[in-house]
Every structure is written in C-alpha cells, then in structure tokens.
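**Q** Starting from these lines, generate the structure:
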Amino acid sequence: MSRKKIPGEKSKSLTNTSYKGNLTQNQIKRMIKEAKEMAEQDKIARACVDARIELESYIYDAKNSFLSGDGLQQVGDKRGNVEIICSVRAASCWLDEKQGATREVYEKKPNELRGVWDPILITYTPS
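**A** All right, here's what the predicted structure looks like:
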C-alpha cells in the first residue's frame, strides 16, 4: 500500500496484511462434524417434543370426554368414574412434573393409561 509523500515528511512503507478469513481443512472438517452431531441431537429432541405433544393431546382428549359430564359420567358407576377421573388427573400432574422425560417414556404413558381406562370403558359400554 502506498500514499503520496507530503513535502518534508520521511517516507514510510506500509504493509497490508489483511486477513481473508480462510479456514483450514481441519477446521472445515471439525465444523461439518459438529453440524452433523447437532443435527442428530435436534432430531432426537424433536422426536421427544412430538411424543410429549401426542401425550398431552391424549390426556386433554380424555379430560374433555371423561370430565365434561357427557362422557363417562352418564354410565353411573361411581367406582369406575372415580378411578378414571383420578387417573386422568394423575396423568396430567405426571406430565407437568416430567418436563424432561425421554421420548420412550412419553410413548409408553398412553399405553399405561389405556390399561386403566379400557377395562372400565369396556365393562360399562353398552353392546
């Protein structure tokens, strides 16, 4: 780089050493590896969130049908009603407490709830 000399000034030489931001091959490989790892972690996290959303929906639907007054309430069996209502509320509390559960745990919970609800519903559902 050069500039015009002003009369009476000593001449100086400037060297331009601009950094272009080039990455080495090792840096590029490391960044690609990290991106792949993060993509895998994102995939796992997304599957967990999806499983939780499905469970929330299942519990919400159960609440609406069992606790609304026009669902199981009309059957008339108090023991079955109480058991289902308690299990719906317990499942809702469980979901609030288990914010960081794994996908597998969220996927197993609806089967546990069906294990409680289905026998009662089958017993008291008219044929």
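**Q** okay, CA-based contacts and neighbour counts for the rest of this
**A** Will do.
**Q** any idea how far residue 106 is from residue 47?
**A** Distance of residue 47 to residue 106, given as CA to CA, to the nearest Å: 10 Å.
**Q** between these two, which one's more packed in?
**A** residue 106 (21 against 15; other CA atoms under 10 Å).
**Q** Relative to residue 58, how far out is the more buried one?
**A** Distance from residue 106 to residue 58, by CA to CA: 11 Å.
**Q** now do residue 94
**A** According to CA to CA, residue 94 and residue 58 sit 13 Å apart.
**Q** And for residue 114?
**A** As judged by CA to CA, residue 114 and residue 58 stand 10 Å apart.
**Q** compare with the first, here's sequence two:
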Amino acid sequence: VDGILNVRAKDKGTGTTEDITITRDKASLSQEEIDRMVAEAEEMAESDKAQKEKIEARNKAEGYAYQLKNLLKDDKKSAKLADEDKETLTGAVDELLSWLDENADADKEQLDEKYAELEKVAQPIISKIYQGAGGEGAEGGAAADEP
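**A** Predicted structure coming up:
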C-alpha cells in the first residue's frame, strides 16, 4: 500500500510464495542531484562531440596525405608529373605527416588549416595528372595533336 511497486512470485512446483515491495528509498536522488547529473551529461556530450570532430579532422588530413603518397607511388600516374611537382607534393605530404606526429593535441581548427594548406599545394599538381599535362608529357602531347 505504501510501496511504489508490489511484486508477488509463486513457485508452482513447491508452492512457495515470495513478496517484494519496492519503495521510494530515502537514498534516492533529489531533483537537484538529478539536474546536476543531467547538466554534467550535457557537458560531456559537448566535449564528446568536439573530440569526435577533432578525430574526424585528423583522420581526414592523414588520409588525404596517404592518398597523395600512394598516388606518387603509382608509376603510371606520377609519370605524368614533372620532377619538381613530385618533390613539391612529397615535401608537402611529409610536412603534414610530421606536423601531425608532433601535434597530437591539435584542435579541429588547426587540423582543418593544415589540411587546407596541403590541399592548396596538391590540387594544382593533381589536376595535371588528370589533364594529361605536366613534365615532358605535355609538350609531346600538344605536338602530337597538331596536323
């Protein structure tokens, strides 16, 4: 009657009956404690979100760097680039990877900035591969198209 929940269990085999009454315990949390815990959980959610974004930014930058490294290892694609472009791209990739190793605690904004720096160097060079330009291949290709 005074309990919040009354439960009765009867073992049909032995006929034994047990009763349990669940009551509001004095050790229950007060509304103030509940509010504090909810606020802490919300703060943690914000912190978790920031950490997730940081990890995603790091993975994006690192993944892009390794993608470029693999592109440079691909003889068919890298053959379309001038040696100077290969050196520039290799240097930019190595610089980013080194920076990532040295700055494990970098925040999302720093990581995004470094990614953008690499992308700024890489995009013009990569476009040469897909345009068939760069190095000696561009001159030979243009001459072959002329009548």
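**Q** Looking at residue 94 and residue 58 of structure 1 now, which is surrounded by more residues?
**A** Of the pair residue 94 of structure 1 and residue 58, residue 58 is the one with more neighbours under other CA under 10 Å, namely 15 against 12.
**Q** Can you tell me the element the residue most central in space within structure 1 falls in?
**A** Nearest to the geometric centre of structure 1 sits residue 49, at 2.3 Å (CA atoms, centre = their mean). Using DSSP states H and E, residue 49 of structure 1 maps to helix 25-66.
**Q** now do residue 114 of structure 2
**A** helix 108-131.
**Q** elements contacting the helix holding residue 49 of structure 1?
**A** Secondary-structure packing of helix 25-66 of structure 1 (3 or more CA pairs under 8 Å, 6 or more residues apart in numbering; DSSP states H and E): helix 78-97, helix 103-124.
**Q** Provide the aligned range in structure 2 for it.
**A** Mapped onto structure 2 using TM-score structural alignment, helix 25-66 of structure 1 spans residues 31-72.
**Q** quick one: that stretch to structure 1 mean distance?
**A** Superposed on structure 1, stretch 31-72 of structure 2 shows a mean distance to its aligned partners of 1.0 Å (mean CA distance after the TM-score superposition for structure 1).
**Q** quick one on the thing from earlier: nearest to residue 66 of structure 1, of the helices and strands packed on helix 25-66 of structure 1?
**A** helix 78-97 (6.9 Å; CA to CA).
**Q** Show me which residues of the closest one are buried.
**A** Residues 80, 81, 84, 85, 87, 88, 91, 92, 95 are the ones in helix 78-97 of structure 1 that count as buried (16 or more other CA atoms under 10 Å).
**Q** what span of structure 2 lines up against it?
**A** Here helix 78-97 of structure 1 aligns to structure 2 at residues 83-102, judged by TM-score structural alignment.
**Q** Relative to the whole chain's centre, how far out is that stretch?
**A** 21 Å (CA atoms, centre = their mean, to the nearest Å).
**Q** measure the residue nearest to residue 53 of structure 2 when sequence neighbours are not counted to residue 32 of structure 2 for me?
**A** Computed as CA to CA, 6 or more residues apart in numbering, the closest residue to residue 53 of structure 2 that is not its neighbour in sequence is residue 108, at 6.5 Å. To residue 32 of structure 2, residue 108 of structure 2 is 35 Å away according to CA to CA.
**Q** Same question for residue 25 of structure 2.
**A** The value you get for residue 25 of structure 2 to residue 32 of structure 2, if CA to CA is used, is 16 Å.
**Q** now residue 109 of structure 2
**A** Residue 109 of structure 2 is 37 Å from residue 32 of structure 2, by CA to CA.
**Q** The two - which one has more neighbours?
**A** Ranked by neighbour count (other CA under 10 Å), residue 109 of structure 2 and residue 32 place residue 109 first, with 12 against 9.
**Q** mind listing what that one touches?
**A** With CA atoms under 8 Å, 6 or more residues apart in numbering as the criterion, no residue contacts residue 109 of structure 2.
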